[in-house]
Structures are given as structure tokens and as C-alpha cells.
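Q: pasting a predicted model and its sequence here:
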Amino acid sequence: MDRLLVLCRHGESEWNKLNLFTGWKDPGLTEKGVAEARAAGQKLKALGLGFDLCYTSALKRAQTTLDLILAELGQTDLPIVRDQALNERDYGELSGLNKDDARQRWGEEQVHIWRRSYDIPPPGGESLKDTAARVLPYFEAHIMPDVMAGRRVLVAAHGNSLRALIMKLEGLTGEEIIKRELATGVPIVYRFAEDGAILSRQDLAA
């Protein structure tokens, strides 16, 4: 039985390019982001991987990334579950602000704390701990049971929602996961044993 889970952060978005805090805002992909998503599909195809079921967030940058990956795989008819439980971390009052402007307003140290601490949220937003509290129950109730039942699952989501999943899967601490960088459009392939232990992890960075 093939217990396969692939996680992929969306391709570069318009707001990534502009150095803006994005969160639950809904910009589309740049041309580079479209190319990254297509390249992700090509990498998965080169490995001979296919899927039975997909999950993504309620935000179009992740949904478009998934659609482009599936087009490269020739699997555009797969069932897709879209749920805001997989949305990016909500940056609250920082959403839409240029990161340099935010540093001028609140100070570099404070903005760094909001971005890189595990449990301190920005004003009106979520910390990574808050994001994990939203993402992990959904993952454990829906996604992981599909994987353990032998379905090959692809998840296209966001840097911080995927960090929450990786923290759980790899048994990392909050301090360890905030240091983990996830490149846009790079699939991470996990295979699992019958007891849920990770048999292998492959990062498909170029």
C-alpha cells in the first residue's frame, strides 16, 4: 500500500514579489509563480508520482498552484477539497503592508518577533501556534486518515500552514519549525509506514 503525502507551498504571489505581508489576502501568482507551479508538476511527473485526492486552501494562489501542478501531471479530474483551515497565517493589521514600512512603524525588533516567534501574534492576527491550532485538527481529522488508508494525497497550501503540518509530522519544536524555510513551488514528498512513521522524506528543490 502506497501511503504518500506531498506538500507544496504555492508559487510566488504578486504580494511576495512586492514584499507585502499577505496572510488571508488573496493576490494571484506572478509569472514566476506560475512557472514554479508548473515546474513542481514536472518534478512530480519525472518521479512517476500520481495522486488520488488533493487538498488546498480557500485562497487562489494555492488553488492556482494546485491546478497548474495537476495540469502538468495530466490529472485535472481529481477530487479537490478546498478549506480555509489550510489558509496562510492571518497577519492581522500587518496584512497588505510592506515589510519595510512595518519595520518603520513598529520597529525592526518588534516586527521580527511577530514574524519569527512561535507564539506571539501580530495585532489582530495569528501566531504560528495559533495557525497550528487551526490547521492540525483538520489535518488529523481529514488528510492523514486519507494517507493512512492508502490514498496518494497532494496538499497545496502556504508557508505557515505547511510549517504547522511539518512540525507535527517531523516532531519539531516551535523553535525548530520557525527556522525552517519553505521555498515557493517546491514539493516535499513523504512516504509513511503502516504505523504512521515516516519512511522517507524528499525535498524536490532544484
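A: Right, received. Where do you want to start? Just so you know, these numbers come straight off a predicted model, no measurement behind them.
Q: from now on I want contacts and neighbour counts done on CA atoms only, so please keep to that.
A: Will do.
Q: who are the packing partners of the helix or strand harbouring Leu7?
A: Taking DSSP states H and E as the definition, one finds Leu7 inside strand 4-9. Applying 3 or more CA pairs under 8 Å, 6 or more residues apart in numbering; DSSP states H and E, one finds that strand 4-9 contacts strand 153-157, helix 159-170, strand 187-192.
Q: got another one to weigh against that:
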Amino acid sequence: MKSDWNNQNRFRGWHDAPLSAAGEEEAREAGRALAREGLEFDAVYTSVLKRAIKTAWICMEQLDQMWLPVANAWQLNERHYGALTGLDKQETVAKAGAEQVAIWGRSYDNPPPPVDVDSPYFPGNDRRYRGVDPARLPRTESLELTLRRVLPYWESDIRPAVQAGRRVLIAAHGNSLRALVKHLDSIADDVIPTVNIPTGVPLVYRLRADFTPVPSAQAIAPLSGRHLGDPEASSRSRALEVAERLAARVLYLMT
């Protein structure tokens, strides 16, 4: 979802930027799209960053399912942009060059320069991560490193819930969700940099018993998931067949 730092064109990462007014409206429309489908959930997973948390809350409100249990996990945080955090993107391009910024921003395995441990952007200086071993907290991340923290949480917490038949909603961030769909769809390292997950558009995955995804006719390759509506016009949605919805393990992803 769009935050205030989107409006300011700054690198956000783990900085706890609030949702912008546009981001809140995106979240409301996403919740309405889920409600129009008649979707019901059993559990919600989100990060420890307020823009994702509020997105989850707004969607739950639109669904009239505010009572759902919510698990907040730092492992679902956005990618950490290291020393780029807080910098103006255009100014960074002017200083470092467009090619270098593109490598930092979109490549799979090239992280930006790290933040210093005394930086306010190092998570070890934030009390919400006080119970986490500082050695596990990133000073910078590529998408590859983001996947390394998302995947263990998927395996230990979310996958068992889905396997038990629970209908799961994940409200997270563009890169933590890109990491997850890379795993679900077995997307190649050289392809994932081209994959974008639009904000405010729920992405529905149906999973087989072996947790391979069932490709949707409305999927945008290389993803198998189906967007609830055109990614460029999130107000439009297409209904799932009720029998299909009830019969399948279903995972809903949203950024």
C-alpha cells in the first residue's frame, strides 16, 4: 500500500512510514473486492510495520471480520534498503547513476550498501525487535536475502495453517510477497526482477495438496495467482466459483 514516503519518493524499506490517504483508500477497495467475492478468513498474517498492519485492519473492517486473529511477524517486513533508506530516489539516481540504482532496486542478489549499527534505520535500535537476535536483523537486503527470512516463517507458521484448512490472508509488502510468490511459483532468479505485484490488488492462490499452485486463467505470467481485478484498475473484480473456492486450499496475498 502507498505510504507517505511514496508521496515523497523516498526509499522506505523497514522505516515505519504510515499509509497515505491514497493507500488507505486502496486498502478499503481491496477489502471491498474481497467482500464482493464473499470470502471468509480464519487467520491474518502481517508484518510489524504500520502500513501493512493498517491495511490488514481496513480489509478486515470491510469484510466485517474484525475479530480474526492477527499474527505480526518481522519476517514479513519489506526488504531492508540499507543505506538507501530515507534517501530521495531521484537524488540518489543523480549521485550514483541510474544503472547502479536499478541494480540495487531490482536485481535479485545485489543489496545496497548497509546501514551502520548506530543508524536509526538499523532494526537493532528499534524496541519492536528487542526480542530478536541482532545477528538476525538486516543492515541491508537483496530480494534473495529477503527470501531467506520469509521462507522459514512460511514453512513454520503460515504453511501449516493453510495445510490444516485455514483460510489465510497475508497483508505484507511488495518485496516480502515477491519473495513468497517466487517460492510458490518456482520463478527463476533472472526472471523475478521483472515481476511486480501491484498495490491494493488482492492476489489469490489456490494450492494443491503438495502446495504447488493451480494456475489461474486470469494469472499474469509468471505468477499462477489470480488478481481480484485488473492490476491497473483494482475496483474491478471477477468472481471465483463457489465450489472451487470451498474445495481448494486458498491463500490470499496483498501488498
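A: Cool, got the structure. In this text, all values refer to a predicted model and were calculated from it rather than measured experimentally.
Q: closest to Asp119 of structure 1 out of the helices and strands packed on strand 4-9 of structure 1?
A: helix 159-170 (12.3 Å; CA to CA).
Q: give me the number of residues near the closest residue to Asp203 of structure 1 other than its chain neighbours?
A: With sequence-adjacent residues excluded and distances taken as CA to CA, 6 or more residues apart in numbering, Asp203 of structure 1 is closest to Ile188, at 4.5 Å. By other CA atoms under 10 Å, 21 other residues sit near Ile188 of structure 1.
Q: give the aligned equivalent of Ile188 of structure 1 in structure 2.
A: Superposed on structure 2 with TM-score structural alignment, Ile188 of structure 1 falls opposite Leu203.
Q: tell me what angle the strand holding Leu7 of structure 1 forms with strand 187-192.
A: 150 degrees (axes from the mean of the first three to the mean of the last three CA atoms, to 10 degrees).
Q: which one of the helices and strands packed on strand 4-9 of structure 1 is the most hemmed in?
A: Of all the helices and strands packed on strand 4-9 of structure 1, strand 153-157 has the most neighbours on average by mean count of other CA atoms under 10 Å, namely a mean of 26.
Q: if I look at the aligned residue in structure 1 for Leu68 of structure 2, how far off is Glu181 of structure 1?
A: Taking TM-score structural alignment, Leu68 of structure 2 has Leu78 as its aligned residue in structure 1. Distance of Leu78 of structure 1 to Glu181 of structure 1, computed by CA to CA, to the nearest Å: 29 Å.
Q: which residues of the stretch 151-255 of structure 2 fall in strands?
A: For the stretch 151-255 of structure 2, the strands defined by DSSP state E, counting those that start in this stretch cover 168-171, 203-207, 226-227, 249-254.
Q: related to what we said a few turns ago, including distance to Pro122 of structure 1, could the helices and strands packed on strand 4-9 of structure 1 go into a markdown table?
A: Shown next, in a markdown table, are those (distance: least, CA to CA, whole Å):
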| stretch | distance to Pro122 of structure 1 |
| --- | --- |
| strand 153-157 | 21 |
| helix 159-170 | 14 |
| strand 187-192 | 28 |
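Q: in structure 2, which residue is closest to the centre?
A: The C-alpha lying nearest the average C-alpha coordinate of structure 2 belongs to His173 (CA atoms, centre = their mean; 2.7 Å).
Q: was I right to think it contacts Asn77?
A: Yes. Counting by CA atoms under 8 Å, His173 of structure 2 touches Asn77, with 6.7 Å between them.
Q: which parts of structure 1 are helices?
A: 14-17, 31-46, 60-73, 99-106, 108-116, 128-138, 144-148, 159-170, 174-177 (DSSP state H).
Q: ok, and what's touching the fourth one?
A: Outside of helix 99-106 of structure 1, the residues that reach it under the criterion CA atoms under 8 Å, 6 or more residues apart in numbering are 19-21, 94, 109-111.
Q: of those, closest to Gly125 of structure 1?
A: Distances from Gly125 of structure 1 to the contacts of helix 99-106 of structure 1, taken by CA to CA, are shortest for Leu94, at 8.1 Å.
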